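Enquirer: The sequence and its predicted three-dimensional model are supplied below.
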Amino acid sequence: MSRSERVALYFVASPLQYLAAKRIAENFEQGARQVLVWYKPGLMSIVKAEEWDACSYLPWPRLEPLPGLFGRHRRLRENIRLVAALVGSCETLVIHSAVFDTEAINYFLHALPKACGASHMHARILPDGLISIRRYPLSLGKRILQHTRKMRRMFAPELKYRCFSGDRIGSDAPFCDRIYVLPGLPNEYPAEKAALLPPLVKAVTVLRAKDISEKCALVVGQPLVDTGLLKESDMHALSEEISKWLVDHGIKKVHYKAHPKDPRHELRRPDYQLVAPADALETYLASHYYDAVIGVRSSALLFARQIYPPAVEVVAFGWDRINFKSRQEQEDMRNVFDSCGVRFA
């Protein structure tokens, strides 16, 4: 492989991050060698390898260590070799990730430029839905943990952890020079670092056929009880509330989109038809018409409101039952949903 002038590398863990990486490649990194790495196995179904110069799945060291002694440590080193081979020799390396405090990503900041012979390295942050509207300062304990990760360098010189303070995703770190943000969503990042992405998908062009009288709604699932956001008893009441709303609005046909981390399909009722889009949900919405999109606090509701015309109902349920981390978090999220035009039931 010949030496590249510039390589844009993207570490992605969700369909939203994948769509953001595509927009960055198209609008901000034209001419660069485009390399995609995903570290959630479920993303394989939406990755189109032909759209990238190189791409691969990256095993998460903590979840998929190599067999034998020090398997996690050896997986970290193996991952660096894997990604270095994808990137190849280059002059400038631009690393994109939604977060930089995790050891599975952080070690690349030091090791990869050296492995690829890069003279210049930039680290940039991918948007991550609702998580990106607020700052999450590193606690003292987390900052101490960062320094303990430096000890790996005693056994592997390339594993040098880049410590930083402030926001845990790395937005305040000196190595980060740009933070990509989504249109329509507020953020608390420094204005001089923030870069606005174009819409992840174009507005919907598929309208409900005039000869189809039956209305159809999409219920967007997400883990609520299993993540401690909702009590089991409240889940049943919430499900009844959604069902009543659908009946009151004359909607009998209901599709259900499950969340990858929601194996129980908590919000699904027996008469809901399960849909499993091959593409990211946002892309699926842009090519499928629904009379209503229903959910709780999923960021998919925000994008549905941006994609669909005003005639489509986009409604959030159950906020009076959800266990938010703080009143401030609830107010911040409610303001975002309000500003995007999502209704509250």
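Expert: Great, that's in hand.
Enquirer: drop to CA atoms for contacts and neighbour counts, all remaining ones
Expert: Noted.
Enquirer: In contact with residue 121, which residues are there?
Expert: Taking Cα atoms under 8 Å, 6 or more residues apart in numbering as the criterion, residue 121 is in contact with 92, 93, 94, 95, 113.
Enquirer: Mind doing that once more with 7 Å?
Expert: When contacts are counted by Cα atoms under 7 Å, 6 or more residues apart in numbering, residue 121 touches 92, 93, 94, 113.
Enquirer: Filter these down to the ones in helices?
Expert: Using DSSP state H, the subset of the contacts of residue 121 located in helices is residue 113.
Enquirer: Adding neighbour count, write the contacts of residue 121 out as a markdown table.
Expert: As requested, these are exported to a markdown table (neighbours: other Cα atoms under 10 Å):
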| residue | neighbour count |
| --- | --- |
| 92 | 20 |
| 93 | 27 |
| 94 | 20 |
| 113 | 23 |
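Enquirer: In CSV, list the contacts of residue 121 along with distance to residue 236.
Expert: Rendered in CSV, the data for those read as follows (distance: Cα to Cα, whole Å):
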residue, distance to residue 236
92, 53
93, 50
94, 47
113, 52
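Enquirer: Pick the one among the contacts of residue 121 closest to residue 8.
Expert: In terms of Cα to Cα, no member of those lies closer to residue 8 than residue 94, at 4.8 Å.
Enquirer: farthest pair in the contacts of residue 121?
Expert: 94 and 113 (9.5 Å).
Enquirer: Could you report the neighbour count for residue 236?
Expert: When neighbours are defined as other Cα atoms under 10 Å, residue 236 has 12 of them.
Enquirer: same thing with the one 10 residues further on?
Expert: Around residue 246 there are 19 other residues, counting by other Cα under 10 Å.
Enquirer: want to compare, so here's the second one:
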Amino acid sequence: MDYQSHRFCVAPMMDWTDRHCRTFHRLMTRKARLYTEMVTAEAVIHGDRARLLGFDGAERPLALQLGGSDPARLAEAAAIGEAAGYDEINLNIGCPSSRVQEGRFGACLMAEPELVAACASAMTARVRIPVTVKCRIGIDDQDSEADLSRFIATVADAGISTFIVHARKAWLEGLSPKENREVPSLDYARVYRLKASRPDLTIVLNGGIETLAASADHLEHVDGVMLGRAAYQTPYILAGIDRTFFAAHEPEPARGEILNRLVPYVRDHLARGGRLNSVTRHILGLYHGQPRARQFRRHLSEHGVGEGPGLDVLMEAIAIAERREDTAIPASAAAVGA
């Protein structure tokens, strides 16, 4: 397994890319790089590490995304992440939410490249795994190409060689985080020019990418692509990644096969006292565009919420989607990661 490749990544997304989501995604692609939700450095240092940082080895290659602006605290959190087994530490310099700004981290730090460089330097000095930065192309009125080039150069000089660049600027006031994912115009060409001007750096493009064909087009200009909402809302797109971008020879897994392989994970999760919906909320889009997608989603949404639902609800949903009469757990269901 290539733990260094950023050729294809699934974006860190708050309230989305938890360990259940990542386990599901990994059943469709062994090669794409996965990311955690953003976790603040303070939470890593003082919080419940088993809950915040726990993951299964089958999720690798896996990066931990951190938020913060204190170099010493970020370095300590990065070291904790490395000890936990992560393959990369990613620093969030892209989130535009007001709550994040109040904590002085996220996209607002693009106005302080020297501080970001100090954070990067402290983190890279503390860990042996790669430290990367995820940023925007600009913020507010500070969004010229020169501003982006200066930010990248300053942080690169501190030891960062991989940048994931969301090809929209962020408005720190006046737009919600949701609007900041949609309203500012995408400027892929600026990211292309950044790569052309800094061939020594690994540049990964993020923002508005919806198909594997579009991903392939972008890879003519940059080193990697990162899918966000498309990977979550239409997750079966991930099943084509390994053959398309990593020359894998295995056939793409069918949707029913993916869910059958998820069954042992769900069973174990329920046995530990977890709720069915904690896992199944991530699979609602698996049959997007298929004949019985609506019935599949409706069954899970109506019968899979709360403390009571068990594995039978998932098996019934699979039977609906696959038009099967038998809702028993397949004897051939392989363990996750097999």
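Expert: Looks like it came in fine. Given the structure is predicted, the values throughout are model-derived calculations rather than measurements.
Enquirer: now what about the TM-score between them?
Expert: The pair, once superposed, lands on a TM-score of 0.34 when counted by TM-score structural alignment, normalised by the length of the second structure; 208 aligned residues with a Cα RMSD of 7.2 Å.
Enquirer: Return the member of the contacts of residue 121 of the first structure nearest to residue 274 of the first structure.
Expert: For residue 274 of the first structure, the closest of the contacts of residue 121 of the first structure turns out to be residue 94, at 38.9 Å, with distances computed as Cα to Cα.
Enquirer: The closest one reaches residue 120, doesn't it?
Expert: No: checked against Cα atoms under 7 Å, the pair residue 94 of the first structure and residue 120 is beyond contact range at 8.4 Å.
Enquirer: thinking again about what came up before, ok, the contacts of residue 121 of the first structure vs residue 302 of the first structure, which is closest?
Expert: When those are compared for distance to residue 302 of the first structure (Cα to Cα), residue 94 comes out closest, at 29.0 Å.
Enquirer: Would you map the strands across the stretch 1-150 of the first structure?
Expert: In the stretch 1-150 of the first structure, the strands defined using DSSP state E, counting those that start in this stretch lie at 4-12, 33-38, 54-57, 90-97, 120-125.
Enquirer: Could you provide those in a markdown table, with additional columns for distance to residue 108 of the first structure?
Expert: Converted to a markdown table, these look like this (distance: least, Cα to Cα, whole Å):
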| stretch | distance to residue 108 of the first structure |
| --- | --- |
| strand 4-12 | 11 |
| strand 33-38 | 12 |
| strand 54-57 | 16 |
| strand 90-97 | 9 |
| strand 120-125 | 10 |
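Enquirer: Tell me which of the ones you listed sits nearest to residue 313 of the first structure.
Expert: Comparing these under Cα to Cα, the one sitting nearest is strand 4-12, at 30.5 Å.
Enquirer: what's that closest one in contact with?
Expert: When contacts are taken as Cα under 7 Å, 6+ apart, the neighbours of strand 4-12 of the first structure outside the stretch itself are 18, 21, 29, 32-39, 87, 89-97.
Enquirer: Can you point out the buried residues in that strand?
Expert: Within strand 4-12 of the first structure, the residues scored as buried using 16 or more other Cα atoms under 10 Å are 4, 6, 7, 8, 9, 10, 11, 12.
Enquirer: What about residue 193 of the second structure, how many residues nearby?
Expert: Other residues near residue 193 of the second structure come to 15 when the count uses other Cα under 10 Å.
Enquirer: Can you tell me how far it is from residue 295 of the second structure?
Expert: Residue 193 of the second structure sits at a distance of 46 Å from residue 295 of the second structure (criterion: Cα to Cα, to the nearest Å).
Enquirer: now the strands for the stretch 101-250 of the second structure?
Expert: Along the stretch 101-250 of the second structure, the segments classed as strands by DSSP E, counting those that start in this stretch run 131-136, 162-166, 202-206, 224-227.
Enquirer: how close does residue 181 of the first structure sit to residue 110 of the first structure?
Expert: When Cα to Cα is the yardstick, residue 181 of the first structure and residue 110 of the first structure sit 25 Å from each other.
Enquirer: The two: who's more crowded?
Expert: When residue 181 of the first structure and residue 110 are compared for neighbours, residue 181 comes out ahead with 24 against 15, by other Cα under 10 Å.
Enquirer: The more buried one reaches residue 24, doesn't it?
Expert: No: counting by Cα under 7 Å, residue 24 is not a contact partner of residue 181 of the first structure; they are 11.0 Å apart.
Enquirer: Next, count neighbours for the nearest residue to residue 108 of the first structure once chain neighbours are set aside.
Expert: Spatial nearest neighbour of residue 108 of the first structure, excluding adjacent residues (Cα to Cα, 6 or more residues apart in numbering): residue 80 at 6.7 Å. By the criterion of other Cα under 10 Å, residue 80 of the first structure has 20 neighbours.
Enquirer: same deal with the one 5 residues further on?
Expert: Neighbourhood size, residue 85 of the first structure [other Cα under 10 Å]: 14.
Enquirer: what about the residue nearest to residue 108 of the first structure, distance to residue 307 of the first structure?
Expert: Separation of residue 80 of the first structure from residue 307 of the first structure (Cα to Cα) stands at 38 Å.
Enquirer: cool, residue 115 of the first structure as well?
Expert: As for residue 115 of the first structure, its distance to residue 307 of the first structure is 42 Å (criterion: Cα to Cα).
Enquirer: Quick one: end-to-end distance for stretch 78-93 of the second structure.
Expert: Separation of the first and last residues of stretch 78-93 of the second structure by Cα to Cα is 15 Å.
Enquirer: Where does residue 217 of the first structure sit: helix, strand or coil?
Expert: Here residue 217 of the first structure takes the strand state, with states given by DSSP: H, G, I helix; E, B strand; the rest coil.
Enquirer: burial count for it?
Expert: Neighbour count of residue 217 of the first structure, defined by other Cα under 10 Å: 22.
Enquirer: One more: residue 141 of the first structure?
Expert: A count of neighbours around residue 141 of the first structure, defined by other Cα under 10 Å, yields 8.
Enquirer: ok, then the element right after whichever strand or helix holds residue 22 of the second structure?
Expert: Secondary-structure assignment from DSSP states H and E places residue 22 of the second structure in helix 19-26. As assigned by DSSP H and E, the chain's next helix or strand after helix 19-26 of the second structure is strand 34-40.
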